[in-house]
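1. below are the sequence and a predicted model; questions follow.
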Amino acid sequence: MTQPAPIQALADAGVSVWLDDLSRERLRSGNLAEVIETKGIVGVTTNPSIFQAALAEGDAYDAQAAELAGSGADVDEAVFRMTTDDVREACDLFRPIYERTDGLDGRVSIEVDPRLARKTEETVAEAKKLAAAVDRPQVYIKIPATQEGLPAITAVIAEGISVNVTLIFSLERYRAVMNAYLEGLEQALAAGKDLSTIHSVASFFVSRVDSEIDSRLEAIGSKEALALRGKAAVANARLAYQAFEEVFATPRWQRLADEGANLQRPLWASTGVKNPDYPDTLYVTDLVAASTVNTMPENTLDAVIDHGEVTGDEVTGRYAEAQQVLDDLDGLGISYTDVTEQLEREGVEKFEQAWGELLEGVSAELAKAVTAR
């Protein structure tokens, strides 16, 4: 496989490129295999919105819906079966990459039911159930970085299950996520588990930060405010990487690394540019750094392949510049805490809404299948 030049440049800089999309149609048509072969992706992420869109389009799930209806499955069981089947099949497709990279890539993520985002024990139970159902070593179980999600992350990691922590917006919460990971590893080690088999990524959301802060800057409307548009998200992510470097250079981490533990890599999520005035590769080319993942919708991936200019590390050494952006926002009265807390609330709500629509759609398919019998 020969990767497109910009994707190879990202790989050379230590960036793993994943696709932020999965559907049965992609799997069965051979499209996902083609994207792996021609566009150089080495992993896939999913979320409730992606699954909702996949099940709402076409007829790829009709046969399974009829089978599940015939067996008396309720809507929650049907959704669980459909989504875990897709993720298992994708895992099998990525298995060669998983083996070639010693488990670093070839990863496929599946999220716990977003209705459990504020429920610790239920999240842990669902994570175990998902991992057992997919039953593939490269699956990542996605757990949101809510306050209630933090102890769930620790507990699931302690069980030896690999985790993709999602919906991270603030630097403070990101540090808490890294601490939750280290605590989980420490518990796993104490229980005699092999740390080398446990992996994790921390999904730090990017574009939504600019969308929210830009709207506040435009409401202020001053020359100083408008000059800061499109700068907050990249600055926030760069400072997250600074925190990553600090935490994974501590004696606490080194003790775990000596036992075979893997880095929890930062993953840049929500990388599709929402403002057409900005370069459509902004959240890729401006966030190049070693030991990171960038998960992209396919239109962003195509833009990077077509005209992305990857010039190496764009993160380290730019921390003072990034901090100045946040300081300038604070000087204009834009509260970082207020923005990030709002984005977390909205993120959970959006996934809950998508899940509700998914349940409604599958419920209608089950009812239709029953009527047709």
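-> Structure received.

2. every contact and neighbour count from this point should use C-alpha atoms.
-> Noted.

3. ok, the residue lying closest to Leu332 once chain neighbours are set aside - contacts?
-> In this structure, Leu332 finds its nearest non-sequential neighbour in Ala225, 7.2 Å apart by C-alpha to C-alpha, 6 or more residues apart in numbering. By C-alpha atoms under 8 Å, 6 or more residues apart in numbering, the residues touching Ala225 are 217-218, 329, 332.

4. tell me the secondary structure for Phe204?
-> In three-state terms, and counting by DSSP: H, G, I helix; E, B strand; the rest coil, Phe204 is strand.

5. the closest residue to it other than its chain neighbours: how many residues sit nearby?
-> Excluding the flanking residues, the one nearest Phe204 by C-alpha to C-alpha, 6+ apart is Ile168, at 4.7 Å. Ile168 has 25 neighbours, counted by other C-alpha atoms under 10 Å.

6. Ile168 touches Ala145, doesn't it?
-> Yes - using C-alpha atoms under 8 Å, Ile168 is in contact with Ala145, at 5.8 Å.

7. okay, strands next: where are they in the stretch 51-200 of the chain?
-> 107-111, 139-144, 163-168, 200-205 (DSSP state E, counting those that start in this stretch).

8. which helix runs longest in this structure?
-> helix 336-372 (DSSP state H).

9. what sits against Glu341?
-> Applying C-alpha under 8 Å, 6+ apart, one finds that Glu341 lies in contact with Phe169.

10. tell me where the stretch 201-350 of the chain has helices.
-> 207-220, 223-226, 232-247, 251-258, 282-285, 298-307, 319-331, 336-372 (DSSP state H, counting those that start in this stretch).

11. list the buried residues in the second one.
-> The neighbour-count check on helix 223-226 (16 or more other C-alpha atoms under 10 Å) flags 225-226 as buried.

12. on that earlier part again, list only buried entries from the contacts of Ala225.
-> Neighbour-count burial (16+ other C-alpha under 10 Å) applied to those gives 217, 329.

13. returning to that earlier point: can you give me how far the longest helix of the chain is from the chain middle?
-> Centroid separation for helix 336-372 versus its chain: 17 Å, with C-alpha atoms, centre = their mean, to the nearest Å.

14. again, but for stretch 254-269
-> With C-alpha atoms, centre = their mean, you get 17 Å for stretch 254-269.

15. endpoints of it, how far apart?
-> 27 Å (C-alpha to C-alpha, to the nearest Å).

16. now do stretch 290-308
-> This stretch, stretch 290-308, spans 18 Å end to end (C-alpha to C-alpha).

17. quick one: contacts of that stretch?
-> Against stretch 290-308 from outside (C-alpha under 8 Å, 6+ apart): 4-7, 13-21, 39, 44-45, 265-273, 280-281, 284-285, 313.

18. and for Ala289, nearest residue in space, chain neighbours not counted?
-> Nearest one to Ala289, counting by C-alpha to C-alpha, 6+ apart, is Asp313 at 4.9 Å.

19. against that first model, consider the following:
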Amino acid sequence: MSQNQNLADLSAAGVSVWLDDLSRDLIATGGLQEQIDTHSVVGVTTNPAIFQNSISKSDSYAEQVSSLAKAGADVDAALTAITTDDVRNACDVLAPVFAASDGHDGRVSIEVDPRLANKTDETVAQAIELWNLVDRPNLFIKIPATKAGIPAIARVIAEGISVNVTLIFSVERYREVMDAYLDGLDTALRNGHDAAKIESVASFFVSRVDSEVDNRLTAIGTPEALELRGKAGLANARLAYAAYREVFEAETRFPDLQAHGALPQRALWASTGTKNAEYPDTLYVSELVAPNTVNTIPVKTLNAFADHGWVNTESIIGQAAASQEVFDALTAVGVDLADVFVTLETEGVSKFEDAWGDLLAATQTQLDAAQS
């Protein structure tokens, strides 16, 4: 099988294509391997909503649920067993990619319980537990970039564990994330860990920013405000990439760590499926192309890009000043960007908690049925 040319071009431009989806059926049917073979997929991300969708809509989990029920597992233990099994198996599928990329890609992400988003110690404990349960070197532990998550990130990195930092919305919070990564590397080196084996990505959410800002612009309703719709998400991501380059290419702290084998914490574009039908369906892929980045792409968007996507290699580099002008214009028409980012983080945690709650309820129903 040959690779789709559009996605091959995206990869050649320095963007690692990760699939924002996982299910037991996708693994068992060879669908994940097919995405690797034909769509340049070199990684997988999961989140509570993805697991909720896959587990609640498939019969593939029935046998395991029955075994867990007979063993007396409670719902939390059952869900941990189910999700870690899927992620472990996906890690095995991607192991050749991991080896071929020298550990750079071939990664699969699993998220800590979203109910722990505001609990530092508990997040650290579960991150270590998940790392040990999955027991694969190409695993990423996802930790949200909440205020409680920032110190957790540093502590988990210090344990030599690779981390995917999720739910980043503002450049200010992103700078805290990068600092936490560097702090964690400092401690990891002192603890005797090999820095070259610690990978991290910072997941910067894109389309949700446009959704929130566009709603506010529509409410303001002036011609100047309406003209800015659809511009905030890309501008925010481009400013984030400028911050990434500043920290990992220009500042003095990282080179000292790099001399010990440390790797940059790559910027990852998340929430890249368009939510507004008026926008091109490949907008957040075509317009976020830069070296050493990752784009986690939902299946629908991945297929759209394979069909008609194009690679704009000038979409990020050199766009920081223009992106700041967009932010200045948003502020000028009355958009409170600080409030936008607080709202998005709060809603992001809440949405994942709701999805996890639905998943727990569905799993409990299956456990009860298996015991009856």
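-> Alright, I've got the coordinates. Keep in mind that this is a model prediction, so the values were computed, not measured.

20. how close does the residue nearest to Leu332 of structure 1 get to Arg345 of structure 1?
-> From Ala225 of structure 1 to Arg345 of structure 1 the distance is 25 Å (C-alpha to C-alpha).

21. what do you get for Thr281 of structure 1?
-> 27 Å.

22. what about Asp113 of structure 2, neighbour count?
-> Neighbourhood size, Asp113 of structure 2 [other C-alpha under 10 Å]: 20.

23. list the contacts for it?
-> The neighbours of Asp113 of structure 2, taking C-alpha under 8 Å, 6+ apart as the test, are 123, 126, 356.

24. just to check, the second one is in contact with Pro114?
-> No - contact between Gln126 of structure 2 and Pro114 fails when scored by C-alpha under 8 Å: they sit 11.0 Å apart.

25. who's more crowded, these two?
-> Using other C-alpha under 10 Å, the more surrounded residue of Gln126 of structure 2 and Pro114 is Pro114, with 24 against 17.

26. isn't that one up against Ala355?
-> No - the criterion here is C-alpha under 8 Å, and Pro114 of structure 2 misses it with Ala355 at 9.2 Å.

27. what do those two both touch?
-> What both Pro114 of structure 2 and Ala355 touch, as defined by C-alpha under 8 Å, 6+ apart, is the set Pro48.

28. what distance do you get for Glu325 of structure 2 to Glu199 of structure 2?
-> Distance from Glu325 of structure 2 to Glu199 of structure 2, by C-alpha to C-alpha: 33 Å.

29. revised request: answer the last question for Gly348 of structure 2.
-> 24 Å.

30. more crowded one of those two?
-> Neighbour totals were compared for Gly348 of structure 2 and Glu199, and Glu199 leads with 25 against 20 (other C-alpha under 10 Å).

31. and that one, what does it touch?
-> Counting by C-alpha under 8 Å, 6+ apart, the residues that Glu199 of structure 2 touches are 104, 161-163, 263, 265.

32. could you dump those to a markdown table with neighbour count and distance to Asp307 of structure 2?
-> Supplementary listing: the contacts of Glu199 of structure 2 in a markdown table, determined by neighbours: other C-alpha atoms under 10 Å; distance: C-alpha to C-alpha, whole Å:
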| residue | neighbour count | distance to Asp307 of structure 2 |
| --- | --- | --- |
| His104 | 20 | 27 |
| Ile161 | 24 | 37 |
| Ser162 | 25 | 33 |
| Val163 | 26 | 32 |
| Leu263 | 20 | 34 |
| Gln265 | 23 | 31 |
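
33. and the helices of the stretch 201-350 of structure 1 as CSV, adding distance to Ala191 of structure 1?
-> Output for those, formatted as CSV (distance: least, C-alpha to C-alpha, whole Å):
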stretch, distance to Ala191 of structure 1
helix 207-220, 39
helix 223-226, 52
helix 232-247, 23
helix 251-258, 14
helix 282-285, 39
helix 298-307, 41
helix 319-331, 38
helix 336-372, 33
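
34. out of those helices, which comes closest to Asp74 of structure 1?
-> helix 336-372 (8.0 Å; C-alpha to C-alpha).

35. now the closest one: buried residues?
-> For helix 336-372 of structure 1, by 16+ other C-alpha under 10 Å, it's 336, 339-340, 343-344, 347-348, 351-359, 361-363, 365-366, 369-370.

36. over to stretch 288-308 of structure 2?
-> 288-291, 293-298, 301-303, 305-306.

37. before we move on, the earlier item: pick the one among the contacts of Ala225 of structure 1 closest to Gln242 of structure 1.
-> The closest of the contacts of Ala225 of structure 1 to Gln242 of structure 1 turns out to be Leu329 (C-alpha to C-alpha; 19.4 Å).

38. list the contacts of the closest one.
-> Leu329 of structure 1 neighbours (C-alpha under 8 Å, 6+ apart): 225, 228, 335-336.

39. trace it over to structure 2, please.
-> With TM-score structural alignment as the criterion, Leu329 of structure 1 lines up with Leu330 in structure 2.

40. how near is its match to Leu288 of structure 2?
-> For Leu330 of structure 2, the distance to Leu288 of structure 2 - C-alpha to C-alpha - is 21 Å.

41. same check, this time on Leu182 of structure 2
-> Per C-alpha to C-alpha, Leu182 of structure 2 is found 25 Å from Leu288 of structure 2.

42. average offset of whichever strand or helix holds Asp37 of structure 2 relative to structure 1?
-> In this structure, Asp37 of structure 2 sits in helix 31-38 according to DSSP states H and E. Superposed on structure 1, helix 31-38 of structure 2 shows a mean distance to its aligned partners of 1.4 Å (mean C-alpha distance after the TM-score superposition for structure 1).

43. give me the residues contacting the following helix or strand past that helix.
-> The first helix or strand that comes after helix 31-38 of structure 2 along the chain, using DSSP H and E, is strand 41-44. Residues from elsewhere that reach strand 41-44 of structure 2 (C-alpha under 8 Å, 6+ apart): 16-22, 35-36, 90, 94, 97, 105-109, 296.

44. from Glu251 of structure 2, how far off is the nearest residue to Leu217 of structure 2 once chain neighbours are set aside?
-> Spatial nearest neighbour of Leu217 of structure 2, excluding adjacent residues (C-alpha to C-alpha, 6+ apart): Ala225 at 5.2 Å. Ala225 of structure 2 sits 36 Å away from Glu251 of structure 2, going by C-alpha to C-alpha.
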